[in-house]
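>>> Predicted structure and sequence below. I'll ask about it afterward.
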Amino acid sequence: MMAGRGGPSEDAAGGPARHIPVLLSDVLDVIAPKAGGIYIDGTFGAGGYTRGILDAADCRVIAIDRDPTAIRAGQAMVADYRGRLGLVEGRFSELDRLAAGEGVEAADGVALDVGVSSMQIDTAERGFSFMQDGPLDMRMGGDGPSAADIVNTMAEVDLARLIFTLGEERKSRAVARAIGRARADSPIATTGQLAEIVARAVGPLRDGKHPATRTFQALRIYVNGELSELAEGLAAAERILKEGGRLAVVSFHSLEDRIVKRFLAERSQIRRGSRHMPEVRAEAPTFKLITRHPVGASEDEIAANPRARSARLRGAERTGAPARPIDPAALGVPRLADPSRDHRHGGRAS
């Protein structure tokens, strides 16, 4: 799920670009930037999609990121585009409210590159990756409980469920028990410590992936509330897009893609009342699909950027129908223990 949001040019986001935006040409095909249009990049990162949109047409972009590091790094890019780019710190689940603060009430397009950015993955101090030892943090915005808080305080039974649900790790109970034993001796403070604990519990994998991959994914998604953020972000995009406006969403694993698929499928169909309640009026679809099936990266793009391998793009066009309320649970967002609660080892994984 490593998004690789950076741009290809030397001065992207105010410095030498280290990252390549995934499926950029396909995203631009969906968004179809036009002169005078207003677009929202809900996941700015290193500015790859934003730069692509601004270079494609004489338009305006409101770019959002919850990571203050990305906001600081993007200031030179704001200067480069001289009034055409507004950069806002915040969550894309509130993109309509944040855009309104910039004077934008309706948009011609919204782009979302879901999940953690390559800049975050590649910075050891952020604690996202088991490939580089660093503090066990994983917070995109620096607020709320860290991954270390979760692994050191959450009840084993809740930890096992979290790792199974968000990481799809079949040995989640063994992982939770191993974490419980380790933290009883001393707190787990670094990514290297956790990776070693998980690797011993899971054992070697046949597909060559690191044994801690799924556990780290689960913790990152949980710490940042990524799935509920995605569901709310889709609803916010629906609210701000004008009729004919385009939505492009790039996701990186099945949990994310399933939410996007369900949202667009439900929003692109006519909702009718039950035959037992004929007085209920049918609700017109709020989107029509642009991509009937998810768009993946080409072999050439994967060769140039291996992180594009798991990327999936879905796109849709807004109709004139009123926006609807969102039910995250109906889209597949799981209900898990609240990360803000103190779990203090309150149970063991069975």
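Right, received. Where do you want to start? Numbering: from 1, shown residues only.

>>> For the rest of this, base every contact and every neighbour count on C-alpha atoms.
Will do.

>>> and residue 131, what is it in contact with?
Listed by Cα atoms under 8 Å, 6 or more residues apart in numbering, the contact partners of residue 131 are residue 192.

>>> what secondary structure does it sit in?
At residue 131 the chain is in coil, as set by DSSP: H, G, I helix; E, B strand; the rest coil.

>>> And here is the other one:
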Amino acid sequence: MKYFHQPVMLEEVIEGLNVRPGGVYVDCTLGGAGHSEAILKIINESVTGGQLVALDQDPAAISAAEKRLAPYKDRVLLVKANFATVADVLNELGIEEVDGFLFDLGTSSHQLDNPARGFSYQHDAPLDMRMDPGQPLTAGDLVNSLSEEELADIIKDYGEERWASRIASFIRAERKVQPIETTGQLVEIIKKAIPASARRQGPHPAKRTFQALRIAVNRELEILESAVSSAVQALRPGGRICVITFHSLEDRIIKDLYRRLASPCKCPREFPVCVCGGRKTLRIITSRPVVPSKEELESNPRARSAKLRVAEKV
């Protein structure tokens, strides 16, 4: 299956990163390499210097990018790694300062459209959802091994699903009869658990539960703040960081982190001057998140929940 992912807010990202010829940039979420290719085109305008480091934990993304980015092979380093290890990757490469970091969170179109990966509730497939197929834990493992209470917490906290407890109860009852091994099985359980009146409105009834399991399997929220913090530390003064989120939990983490790094003082408000010694690390460029244009949404409906936040190292 051809690896394709339409890059979200491509022009806005390039502008947000303030990409310049000869700069050093890190794409922490390579995906279909659309953002990486656009960055490389500008980097390549410099006769000397300039480099892009691109990370992805999905070997299919690395393999496809090797072909797509072949014209820039002297300027790009592709690394199979989770962005949680970005500090280690840069250390191993001997890169001390970076001009810009990009995090484009969530799943790629290739992962969603490939039934074998088990991300989609639209296809019947093994209940997998691993972004890195080499990791041991699958969504099926969680569904069949966690307690009812643990499942309910994951579905409620990560999926913001109001019927989380009822879905978890139905899952527990079903797995007593037989293991839950496919996405199709899970979708039918969710449909039975959610009352018909609630299923008639809003998104697909399985959307929130599938989102929650994907986040849990890949530890997406656990690693996000520390990874972005590591990236900020590696930015050179004036360097930019761009983060694209696709749901409220991710966006809240990035919004709060940016604010803390832009206003690190922890002194009580009544203090006339700062005595805690906190130092400002970031300047927030986007006071409100940038969202896709109407034209982009018409051509790429999957971008509808995307939000871009940009900050600059001071």
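It's in. Here the structure is a predicted model, which means the values were calculated and not measured.

>>> TM-score of the superposition?
TM-score of the superposed chains, computed with TM-score structural alignment, normalised by the length of the second structure, equals 0.92; 304 aligned residues with a Cα RMSD of 1.8 Å.

>>> Onto which residues of the second structure does the longest strand belonging to the first structure map?
Counting residues, the longest strand found in the first structure (DSSP state E) is strand 241-251. Taken onto the second structure by TM-score structural alignment, strand 241-251 of the first structure occupies residues 235-245 there.

>>> List the buried residues of the matching stretch.
For stretch 235-245 of the second structure, burial by neighbour count (16 or more other Cα atoms under 10 Å) applies to 235-237, 239-245.

>>> Could you do stretch 182-189 of the first structure as well?
Residues 182, 187-189 are the ones in stretch 182-189 of the first structure that count as buried (16+ other Cα under 10 Å).

>>> mean shift between the match of strand 241-251 of the first structure and the first structure?
In the superposition against the first structure, stretch 235-245 of the second structure averages 0.5 Å from its aligned positions (mean Cα distance after the TM-score superposition for the first structure).

>>> now what about that stretch, what contacts it?
Counting by Cα under 8 Å, 6+ apart, 13, 16-18, 97-106, 231-232, 251, 254, 305-314 sit against stretch 235-245 of the second structure.

>>> list the contacts for the closest residue to residue 50 of the first structure other than its chain neighbours?
Leaving aside its chain neighbours, residue 50 of the first structure sits nearest to residue 41 (6.1 Å; criterion: Cα to Cα, 6 or more residues apart in numbering). Applying Cα under 8 Å, 6+ apart, we find residue 41 of the first structure in contact with 49-50, 61-64, 110-112.

>>> Which one of those is nearest to residue 209 of the first structure?
Using Cα to Cα, residue 112 is the member of these that lies nearest residue 209 of the first structure, at 26.9 Å.

>>> where does that closest one land in three-state SS?
Here residue 112 of the first structure is recorded as strand under three-state DSSP.

>>> cool, and the one 4 residues further on?
When the structure is reduced to helix, strand and coil (three-state DSSP), residue 116 of the first structure reads as coil.

>>> Tell me the spacing between it and residue 143 of the first structure.
15 Å (Cα to Cα, to the nearest Å).

>>> these two touch, right, residue 143 of the second structure and residue 180?
Yes - counting by Cα atoms under 8 Å, residue 180 is a contact partner of residue 143 of the second structure at 7.2 Å.

>>> which residues do these two both contact?
Counting by Cα under 8 Å, 6+ apart, no residue touches both residue 143 of the second structure and residue 180.

>>> Could you tell me how many residues sit around the corresponding residue of the first structure for residue 127 of the second structure?
Aligned by TM-score structural alignment, residue 127 of the second structure pairs with residue 136 of the first structure. Here the number of neighbours of residue 136 of the first structure (other Cα atoms under 10 Å) works out to 26.
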